[in-house]
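Asker: Quick one: sequence and predicted model below, then my questions.
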Amino acid sequence: MFDYETLKLTWWVLIGVLLIGFALTDGFDMGAMALMPFVGKTDNERRVAINTIAPHWDGNQVWFITAGGALFAAWPIVYAVAFSGLYWAMLAVLFALFCRPVGFDYRSKLENQKWRTTWDWALFVGGAAPALLFGVAFGNLFLGLPFRLDELMRSSYEGSFFGLLHPFALLAGVVSLSMLSTHGGAWLMMRTDADLHARSRSATRLCAIAYLAAFAGAGVWLSLGMAGMTLTGGVDFGGAINPLAKQVAATNTGWLGNYSQYPLTMLAPVLGLLGGLLALLGAQLNRGAVAFIGSSLMIAGTICTAGFALFPFVFPSSIDPTSSLTVWDAVSSQKTLGIMFVVACIFVPLILAYTLWCYTRMWGRLTDQSIEANPHGLY
């Protein structure tokens, strides 16, 4: 089995992989529903958009649940601080996600236009709000969160929900929302035809442009001098957990230090930008598969960009930098990480395999005619 230091680093990578898997799968679900009220002009078109993700949306949330479970098991202190300090933000995401299952199930129960329009907007909230709030959360990691640990490792959070709505965090939210909307638009391009396909193509193009502008803007904002953190000592990479033993200094200008120290990490923001350009090109050329590949690349590039910039910090503190949680001092025991690693090696490939099998079995374009032919068998 790996040594403790290697396991710590391995789980940082694995949690990143799970977050990318969640964004790639559940991301186009959220993106498609964020666009659905705008690209679907008739009831049938909106039903088509809904049914492109209907067989898969709940299965895609396995990645979300798995990522949350891995966070709890691998980084218990991070989980505790995040879910206590960010309680209202987490509840906002949770209640937005509630809109999806009830929206899918109730929308077509009545043939009433007002009823269905109400649920269409509920589905929009269930897609757009989490996409926006996840980005806001990542943006706040760069700003640091107002918490501190006492000598007994008890955390106290001194912020509020509205304090999370910093302009940079909102810009990061725009990055996330436009990114996942591009992904959802590309998905709709591949799965629909006629007017719905044409509007999805236009939406994909606009969202890709918005993503490129917001992503570049966030990079410029960071490079202009936002204070970042650097570990300066007191870290035992293979030792027991003790978050307060380290020394931290705010000397990492714009969180860009890792990119200078490890030039290969520059591939992540380049991948994000190239993916956005490829998604834009795919939409421009009316090639849904090309746009989807591009949006997938920009998701992977964007998440890796954030992870590489913050490393080794996982949950920085703005009021007590020493309390900041890192990859090295916020993890579970070596035995726990080792057992979880074996479990992940078995089950993550299984999840990936059955997910791909489901997509291949249920692939194909949906049309108005297929919706009309199944008034009760489809959403």
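Answerer: Sure, I can see it. Please read all numbers here as calculations on a predicted model, not as lab measurements.

Asker: From here on, just use CA atoms for contacts and neighbour counts.
Answerer: Fine.

Asker: just so I have it, where are all the helices in the stretch 251-379 of the chain?
Answerer: Taking DSSP state H, counting those that start in this stretch as the criterion, the stretch 251-379 of the chain carries its helices at 257-261, 267-284, 288-310, 334-361, 368-373.

Asker: next one: the first one to chain centre, how far?
Answerer: Relative to the mean C-alpha coordinate of its chain, helix 257-261 is positioned 24 Å out (CA atoms, centre = their mean, to the nearest Å).

Asker: if we can go back for a sec, and the helices of the stretch 251-379 of the chain: which comes nearest residue 8?
Answerer: Nearest to residue 8, of all the helices of the stretch 251-379 of the chain, is helix 334-361, at 7.6 Å by CA to CA.

Asker: In terms of secondary structure, what does the closest one contact?
Answerer: helix 4-39, helix 57-74 (3 or more CA pairs under 8 Å, 6 or more residues apart in numbering; DSSP states H and E).

Asker: Show me what the longest one is packed against.
Answerer: I take that to be helix 4-39. helix 43-53, helix 57-74, helix 113-143, helix 167-191, helix 194-223, helix 288-310, helix 334-361.

Asker: before we go on, here's another structure to hold up against the first:
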Amino acid sequence: MILHEFMSFEVLRVIWWLLLGVLLIGFALTDGFDLGVGALLPFVGKTDKERRVVINTIGPVWEGNQVWFILGGGAIFAAWPPLYAVSFSGFYLAMFLILAALILRPVGFKYRSKRESATWRRSWDWALFVGGAVPALVFGVAVGNVLQGVPFYLTPDLLMPMYEGNAIMKLLLLLNPFALLAGVVSLSMLLMHGAAWLGLKAEGTVQKRAQKIGVIAGIVAAVAYALAGVWLAFGIDGYQIVSEVVKDGPSNPLYSEVSRGGSWLTAYSERPWIVIAPAMAFIGIALAVLGLSKGKEVSTLLWSKLGITGIISSVGLTMFPFILPSTVDPNSSLTVWDSSSSHLTLFVMLVCAIIFMPIILAYTSWVYKVLWGKVKEEDLDNNAQSY
């Protein structure tokens, strides 16, 4: 009886909202530095050997890190079907752009060193740059659009018309000023994260170049994040549920009445404790920048992780319980309380997560322990498996 009460529909919905956040943060903390390193590649490595050092710092781990991306997409599909339907159809072109860029990464890793030609290798280096920079930017643009609300509406049978118009117009709608600012936050924080990783895994000139760029990226991330907060407070309307909130009711967003107006930041007066998220963001970035400038290694990467966790958490905590607001019809907005899968589905998924998440975490920890240490230029000549 106690277990049944604890695992009520309301509790399971909150748990899966939290788990979705954990998966997105896990992706940013692991594959995030891979993306950052890829975006830094042409700038921190001036010679072929230096660029090979950079590539081999992430070469053994980038595929495993993408597990978090796959888990996040799977969790959205299984736990929040309306969110999956609206976001993956409305953001179709953005998703295609991300996937096209991500496809360049495995191809670039595998083919770059297959020929001695400088032109060949330089071309693949820029492909790896695109594979890192474009997803880092577009992920932030997507979050910026979510904070503003997305133009979709639900019909009585829960079909979701969205973004009417041609494909180019759909993409241009996503590239609005606030979304681009959010993209700058995302790109710069992952550049900082990638620089922190190179500070840990590389040495010499490559390490120092990365740390210098990382300082600049961290400052840009903090300033852009602060500007986005001000813009969010005074330039973008928030959303509120104005009808009775049924937390264990059916998954039908049309049962709730939502109004648009005021500020998203009223959440901080209603739930003052969530200020911990932006505090973590600014403190983490500040200490990561200080660590990069001082040449610190392990602590810098940890502070960078703290900053990223704070930035991503602040978005979810500010919007709660909204997951995807609608600008066209606020009543169609998706929230934690009306957009989930069934009670049974969430419970079965939770059991699977309890079983498999520790296995994933244990294996990931073991891999990083085995691969601990710096990548040196002489290692590349002595290891036939290096890129």
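Answerer: That came through, no problem. These numbers were taken from a predicted model, which means no experiment stands behind them.

Asker: Can you give me the TM-score here?
Answerer: The TM-score (TM-score structural alignment, normalised by the length of the first structure) is 0.98; 377 aligned residues with a CA RMSD of 0.9 Å.

Asker: out of the helices and strands packed on helix 334-361 of the first structure, nearest to residue 187 of the first structure?
Answerer: Per CA to CA, nearest to residue 187 of the first structure of those: helix 4-39, 6.6 Å.

Asker: by how many degrees do that closest one and helix 334-361 diverge?
Answerer: Here helix 4-39 of the first structure runs at an angle of 30 degrees relative to helix 334-361 (axes from the mean of the first three to the mean of the last three CA atoms, to 10 degrees).

Asker: In the second structure, which residues correspond to helix 4-39 of the first structure?
Answerer: Counting by TM-score structural alignment, helix 4-39 of the first structure lines up with residues 9-44 of the second structure.

Asker: Okay, buried residues for that stretch please.
Answerer: Buried residues in stretch 9-44 of the second structure, counted by 16 or more other CA atoms under 10 Å: 9-10, 12-13, 16-17, 19-42, 44.

Asker: Then stretch 88-101 of the first structure?
Answerer: Here stretch 88-101 of the first structure shows 89-90, 93, 96-97, 99-100 as buried, counting by 16+ other CA under 10 Å.

Asker: With stretch 370-379 of the first structure instead?
Answerer: 371, 378-379.

Asker: again with stretch 255-264 of the second structure
Answerer: Going by 16+ other CA under 10 Å, stretch 255-264 of the second structure has these buried residues: 255-260, 263-264.

Asker: would you turn those into CSV with distance to residue 283 of the second structure and secondary structure?
Answerer: Shown next, in CSV, are these (distance: CA to CA, whole Å; DSSP: H, G, I helix; E, B strand; the rest coil):
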residue, distance to residue 283 of the second structure, secondary structure
255, 41, helix
256, 38, coil
257, 38, coil
258, 35, strand
259, 34, strand
260, 32, strand
263, 24, strand
264, 22, helix
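
Asker: Out of the helices and strands packed on helix 334-361 of the first structure, flag the one nearest residue 168 of the first structure.
Answerer: Of those, nearest to residue 168 of the first structure by CA to CA is helix 4-39, at 21.0 Å.

Asker: Tell me roughly how far that closest one lies from the second structure on average.
Answerer: For helix 4-39 of the first structure, the mean distance from the matching residues in the second structure following superposition reads 0.5 Å, by mean CA distance after the TM-score superposition for the first structure.

Asker: how far off helix 288-310 does that helix point, in degrees?
Answerer: 140 degrees.

Asker: Stretch 83-93 of the second structure: which residues count as buried?
Answerer: 83-84, 86-91, 93.

Asker: Where in the first structure does that stretch align, residue-wise?
Answerer: Alignment of stretch 83-93 of the second structure against the first structure: residues 78-88, by TM-score structural alignment.

Asker: I'd like the distance from that stretch to the chain centre, please.
Answerer: Using CA atoms, centre = their mean, the offset of stretch 78-88 of the first structure from its chain centre is 17 Å.

Asker: Highest mean neighbour count out of the helices and strands packed on helix 4-39 of the first structure?
Answerer: Among these, the stretch with the highest mean neighbour count (mean count of other CA atoms under 10 Å) is helix 167-191, at a mean of 28.

Asker: With distance to residue 141 of the first structure added, can I get the helices of the stretch 251-379 of the first structure in CSV?
Answerer: Below are these laid out as CSV (distance: least, CA to CA, whole Å):
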stretch, distance to residue 141 of the first structure
helix 257-261, 16
helix 267-284, 17
helix 288-310, 8
helix 334-361, 24
helix 368-373, 44
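
Asker: Now render the buried residues of stretch 370-379 of the first structure as TSV, adding distance to residue 206 of the first structure.
Answerer: Shown next, in TSV, are these (distance: CA to CA, whole Å):
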residue	distance to residue 206 of the first structure
371	28
378	30
379	28
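
Asker: All good on my end, thank you.
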